[in-house]
Structure formats: structure tokens, C-alpha cells
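>>> Predicted model follows, preceded by the sequence.
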Amino acid sequence: MKTAQTIALVLIIFGFAAAEIWSERYKTFKATADDGKLELFMFVALLALIQPVIFALTGAAAQRAYPEYANAWAHLPIWAMVAILLVGDDLTQYLWHRASHTPLLWPLHRAHHSAHYMSVRMTYRNNFFYYAMMPGIWIAGVLTYLGLGNVYLVYLVVKLMVIMGAHCAVPWDAPLYRIKALRPIMWVVERTISTPATHWAHHAMSNKDGIGHYKGNFGNLLFLWDVLFGTAHITRQYPPQVGLRDDQLFGKERWFTELFYPLVRSKRQHSALVPQGKIYDEDAPTLEQGT
């Protein structure tokens, strides 16, 4: 099962990457060397270090404290396991993502928004501690110990397909909105899962055009959480610019600062990556803390 999952993940990643190459959207990225280092390091660190270590720690702790509960939920029907994962992993990630747009946790998430392009390559672009502290990964480790491991592997493949599709430089939903017969279906789809239109809006540089919504649209797999909790903004349009205005004004942060803050701190004049740091919010009359 693990081998099949790995093959599926590789095919998904290369499939979306091939779409970006074929469409030549990659030529518009103008990514810097720092962008590449940040994205590559975090992708490898998440897959090869953070998630395996968390799963090992949770498994060992659960085995020591509650050995009688190993595979205790393995008898549950698949639909129940999926429901548990959607709450334990995806809902908690929605809440973690939403909390990461507050002044306290924004420094751990701003690296994801500092990309000035949308692409599969920046799907897991984040601060190292953003993932190390993510509740959903720790909960998933416990759920795997309880017997949800095989279903979790399939669940991750589906989730990755949705998330990468939402970040891909080629918006798969755009042509579907233009087909009249699909409008009722797309109405349901865009309120159920994350799509390029809703997620690109979350990465918008500005909210002023009515398309951008960087203070909402937090969903990862399910956009339904945004609908339920009042943070959804649906326009079926795509923002003209993504990224951070403060990077435009003051210059981009170094990749290792974005990756390892608070162990490494910014030397920029205006930055969120320093204690009590402030970053530019164009919706506020002055420099405001957080976004």
C-alpha cells in the first residue's frame, strides 16, 4: 500500500508539473534562487524528516502509554475512518491555517505567501516549524496507531491531488465555469473542495479588487469548512497578482530566514520575522502587525 501511495503521489506531482510546462505558465514565474532553495528544502524536510519523525514519536508514545489500543479502530467502516480523518486532519489544518494568519503565528506561514506565483512547486513552501507544530500531522500519527493507516494513505493521495490542483499555475476549473451544463455541478464543487479560483484568491496581493481574499479561503482539502465558518469568498475569478506587498516595497526575505525563523531573524527594515515585527497591510492606514 505504501509503495502504491508513493507511485500515485509522484504521478500527481509530475502530472501537474507537466501541465505547467506544457502551458508554458512556468515562464511567468521569475522565481529566484532563494525561492527554489526554500521550496526544495521544505518539500524534502516535510517528507523525509518532519512527518516520519512525528509518526515515529506518536507511535512510540502511544505504544508505551496505551498498548491495548493498537489498531483498536481498524474494524471501523471506511466511511467512518474518512470522517474521522476529515475532522482530525483537514478541519484541524483549516483551524491551524486560519490561526496562522494572526500576528502570533504569521511568521511561521508567511513563506507560503511570499511566492509571487502560483505553482505546484510552492504547495509545501512554509516555515519548518509551521509543519513541525501542525496539529493535524500529530493527530494523524495517533490515528494511524489506532488502525487508520491504510485509509490514511489513500486519503493523503486524494488530498494532495486537490491541494496541488488548487496551487497549480494552470487553473483546471476555469474552462468548466464556462460550460453552462456544468454550472450546477461546479456550484457544488467550489463549495466542497479547494479550487484554483478560491485558493488563488487567498494568495492575492490585494483585497481591493473584490477578488482577493487573503483573510479567508483557508480550506485545504475541503473548502466546506470556509463555507461553514463564514470565511468563504467565491468569485470564479483569479487575482491579477499574488504574493506579499511588503516584499515589493522592502525586498524579499532571505530563504533561510523564512525557513528557520525564529532561530534566524530578518535584517530587513520592515519585517514580520523579528520579535514584535510589523509588516505592511495595505488595508490598514499604517504598518500593522500580521496580515
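Thanks, I have it.
>>> Going by C-alpha atoms from here, please, whenever you check contacts or count neighbours.
Fine.
>>> Next, count neighbours for Ala272.
When neighbours are defined as other CA atoms under 10 Å, Ala272 has 27 of them.
>>> Spatially nearest residue to it (excluding sequence neighbours)?
Lys278 (4.9 Å; CA to CA, 6 or more residues apart in numbering).
>>> Residues in contact with the longest helix seen in the chain: which ones?
Assignment by DSSP state H gives helix 2-23 as the longest helix of the chain. Applying CA atoms under 8 Å, 6 or more residues apart in numbering, the contact partners of helix 2-23 are 26, 119-121, 153-154, 157, 160-161, 164-165, 168-170.
>>> switch to 10 Å and redo it
Residues outside helix 2-23 that contact it (CA atoms under 10 Å, 6 or more residues apart in numbering) are 1, 24-27, 119-121, 149-150, 153-158, 160-162, 164-165, 167-172.
>>> So among the residues you listed, which ones count as buried?
Buried members of the contacts of helix 2-23, counted by 16 or more other CA atoms under 10 Å: 25-26, 119-121, 149, 153-155, 157, 160-162, 164-165, 167-171.
>>> Please list the members of these that lie in helices.
Counting by DSSP H, the buried ones among the contacts of helix 2-23 place Gly149, Leu153, Val154, Tyr155, Val157, Leu160, Met161, Val162, Met164, Gly165, His167 in helices.
>>> Against Gly141, how distant is the second one?
So that's Leu153. Distance of Leu153 to Gly141, computed by CA to CA, to the nearest Å: 12 Å.
>>> Comparison target, given below:
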Amino acid sequence: MSNIQNLLLISLLVGFVLLEYALGRVKTFKTGKGDTVIDLLSMVLLAGLTQPFIFFVVATFGDFAFPEYRNALAALPWYAMAAILLIGDDMTQYWWHRVSHSPLLWPLHRAHHSPQYMSARIIYRNNFFYYLCMPGLWISGILIYLGFAEVYLVYIVVKLAVITGAHSAVKWDAPLYRIKALQPLMWLVQRTVSTPSTHYAHHAMYDNDGIGHYRGNFGNLLFFWDVLFGTAHITQQFPSEVGLRDDQLFGRERWWVQLFYPLFKSQRTHSALVPGGKPYEEPAAS
């Protein structure tokens, strides 16, 4: 299953990236030293190491301690499995993402917000330990052990398509907002799944322009979790800049520090990637 999933992931990613190139979006990327390394290595680590490791550990422990439960829920209808996955994987990822914006866990998520560009290639750009500790991956491993493997494969492809589209430099939703006949449909879409407009707002460099909202819009597949839990900011506009203000002020963090903190620590003047470091906040206007 992992091989099929990775093949589908690569196909989705390559398709979106090629479209970004074809439409000339890549020319606008403000890439810095190490950005390409982080984008590629974080994806390779997740697909080739972290996720297989988690699923292997869960299956091995299950066969050792609870062998009678392997495929115990395989008879459930697909829609019941899908609903359980939405809660066990996607809703828990919403909460993991949300708490990762706290000072304690921000170092594990900071790399995802450091690029000063939006692109399909940043969907899994996170610290190595961010995914290793993600509850949703461990829960997914348990559900697969219980018999969700086939439904999970379909579910994860749908989820990857949505989140890749939400991060892509191809703002697929932008022209649709201008079509009057589609306004009711887009009203529903924006409140159901993640779209470029709502997710770009989460990556905005500033949140004082009525567009940026990096203290909300945490949803991955379903934006509905933001609506339900009161963190939604729905906009049909896009921020002028994305990325982190402290990188502009103090210089970008080294790629290996972003990926492997706390094994490596920052040497920067101001940084969240040191013991006791905190996310940067702009001084209040006097």
C-alpha cells in the first residue's frame, strides 16, 4: 500500500509542480539558500522513513500484543471508515496543527511557514519530528491494522489532492469567485475544504491587513474544522507576502536547523530554534 500511495503522491505533486512551471508561477518564487533542500528532503523523509516506520511499528506491535484484532473492522461499510478517518486523522491533524502554533511546538512546524512562496512542493515541509509525533499518523496506522487499508488509500489520495491544491501557486479558486453563478457553490466549498485563498491567509506574513490569519485556518482536508472550532477566517483575497517576518529581519535559518531541531540549534540573533526561544511577534505600534 505504501508504494501505491507514494506513487500517487508523486504523481499529484509532479502534476501540480509542472502546472506551476507551465503557468510561469515559479518565476515569482522568493527562494533562498536551502529552500529546495528542505522542500525535497522533508518529503523524502516523510514518505520514505517516518510514515513507513510508524505503520511498521503499529503493525508489529499489533501482531505481537493483539493479533486477533488485525482486520477486525474490515467489514465496516466504506462510508463509516471514511467518517472515522476524517475524525481520527483529519480532525486530530487540525488540533496538532493548531497546538503547533504554540511556543512549545512551533519549532517543529516553523519550517512549513518559512518559505516566502506558496507551492505544491511545500506541502510536507516540516521538521522531521513534527510528523514523527503527529497523532493522526499513529491513529491511521492503527486503523489500517484494523482493516481500513483500501479505504485509507482512497481517502489519503483525496486529502493529498486538496492540500496540494491549497498550497499550490496555481490559485485554482481565484477565477471561480468572479463567476456570479458559482457564488453559492464557492460559499459552500470555502467552508468545507481547504482552498488556496483560506490557506494562503494562514501562511501570510502579516495578519493586520484583513487577509492574513496565521492564528487560524488550520484545516488540512476539511476547512470545516476551523468553522466548527472558531478559527476560520474566510477571504477571497490573497496576501501580498507569505513567509516569516523574522526571516526578513534576521536572515533565514539554516536548512538543517529547520529540519532537525533540537538536534541542531540556531546561531541567529533572534530565533525560536533555540532552547527557550519564542515565535517572533512584531512590536506593538506606539
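Now that the structure is in, tell me what you want to look at. Every value quoted in this text rests on a predicted model; they were computed, and no experiment measured them.
>>> one step back: could you verify my assumption that the residue nearest to Ala272 of the first structure touches Ser271?
Yes. Lys278 of the first structure is in contact with Ser271 according to CA atoms under 10 Å; the separation is 5.6 Å.
>>> quick one on the thing from earlier: now distance to Leu222 of the first structure too, for the ones in helices among the buried ones among the contacts of helix 2-23 of the first structure, in TSV please.
Below are these laid out as TSV (distance: CA to CA, whole Å):
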residue	distance to Leu222 of the first structure
Gly149	20
Leu153	17
Val154	16
Tyr155	12
Val157	14
Leu160	12
Met161	12
Val162	9
Met164	13
Gly165	13
His167	14
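>>> Taking the residues you listed, tell me the two that lie furthest apart.
Gly149 and His167 (26.5 Å; CA to CA).
>>> The second structure: matching residues for stretch 175-195 of the first structure?
Aligning stretch 175-195 of the first structure against the second structure (TM-score structural alignment) gives residues 175-195.
>>> Give me the contact list for the matching stretch.
Residues contacting stretch 175-195 of the second structure (CA under 10 Å, 6+ apart): 159, 162-168, 171-174, 196-198, 200, 217-228, 232-237.
>>> From one end of it to the other, what's the distance?
13 Å.
>>> Okay, helices next: where are they in the second structure?
In the second structure, the helices defined using DSSP H lie at 2-22, 35-45, 51-65, 78-85, 92-99, 106-113, 128-132, 135-143, 149-167, 183-190, 196-202, 224-229, 245-250, 255-260.
>>> ok, average deviation of the second one from the first structure?
Just to be clear, that refers to helix 35-45 of the second structure. Its aligned residues in the first structure lie a mean 0.8 Å from helix 35-45 of the second structure after superposition (mean CA distance after the TM-score superposition for the first structure).
>>> so what does that helix touch, helix or strand wise?
If you count contacts as 3 or more CA pairs under 10 Å, 6 or more residues apart in numbering; DSSP states H and E, helix 35-45 of the second structure packs onto helix 106-113, helix 128-132, helix 255-260.
>>> one more time with 8 Å
Helices and strands touching helix 35-45 of the second structure, as assessed by 3 or more CA pairs under 8 Å, 6 or more residues apart in numbering; DSSP states H and E, comprise helix 255-260.
>>> Pull the distance from the helix it packs on to the chain's centre.
Taking CA atoms, centre = their mean, to the nearest Å, the mean C-alpha location of helix 255-260 of the second structure is offset from the chain mean by 17 Å.
>>> with the first structure superposed, average distance for that helix?
Here the mean offset of helix 255-260 of the second structure against the first structure after fitting is 0.4 Å, by mean CA distance after the TM-score superposition for the first structure.
>>> Show me what Met118 of the first structure lines up with in the second structure.
Using TM-score structural alignment, the partner of Met118 of the first structure in the second structure is Met118.
>>> any idea how far Ile211 of the first structure is from the aligned residue in the first structure for Arg245 of the second structure?
Here Arg245 of the second structure is matched to Arg245 in the first structure, going by TM-score structural alignment. Plainly put, Arg245 of the first structure is 16 Å away from Ile211 of the first structure if you go by CA to CA.
>>> Counterpart of Tyr155 of the second structure over in the first structure?
Residue pairing (TM-score structural alignment): Tyr155 of the second structure is matched to Tyr155 of the first structure.
>>> That match contacts Ala83, correct?
No. Assessed by CA atoms under 8 Å, Tyr155 of the first structure is found out of contact with Ala83, at 10.5 Å.
>>> Tell me the buried residues within the contacts of stretch 175-195 of the second structure.
Buried members of these, counted by 16+ other CA under 10 Å: 159, 162-168, 171, 173, 196-198, 200, 217-227, 232-237.
>>> Relative to Lys2 of the first structure, how far out is the residue nearest to Thr235 of the first structure when sequence neighbours are not counted?
Leaving aside its chain neighbours, Thr235 of the first structure sits nearest to Ile211 (6.4 Å; criterion: CA to CA, 6+ apart). For Ile211 of the first structure, the distance to Lys2 of the first structure equals 40 Å [CA to CA].
>>> higher neighbour count, the two?
Ile211 (22 against 11).
>>> Verify the stated contact: the more buried one with Ala201.
Yes. Using CA under 8 Å, Ile211 of the first structure is in contact with Ala201, at 6.1 Å.
>>> okay, and the common contacts of the two?
Tyr238, Pro239.
>>> what's the burial count for Leu91 of the first structure?
21.
>>> Wait, it touches Trp225, no?
Yes. The criterion here is CA under 8 Å, and Leu91 of the first structure meets it with Trp225 at 7.0 Å.
>>> overlap in contacts of those two?
Shared contacts of Leu91 of the first structure and Trp225 (CA under 8 Å, 6+ apart): none.
>>> Can you give me every residue that contacts Tyr69 of the second structure?
Counted by CA under 8 Å, 6+ apart, Tyr69 of the second structure has contacts Gly62, Tyr145, Leu146.
>>> For Pro283 of the second structure, state which of those is nearest.
Closest approach to Pro283 of the second structure among these (CA to CA): Tyr145, at 49.3 Å.
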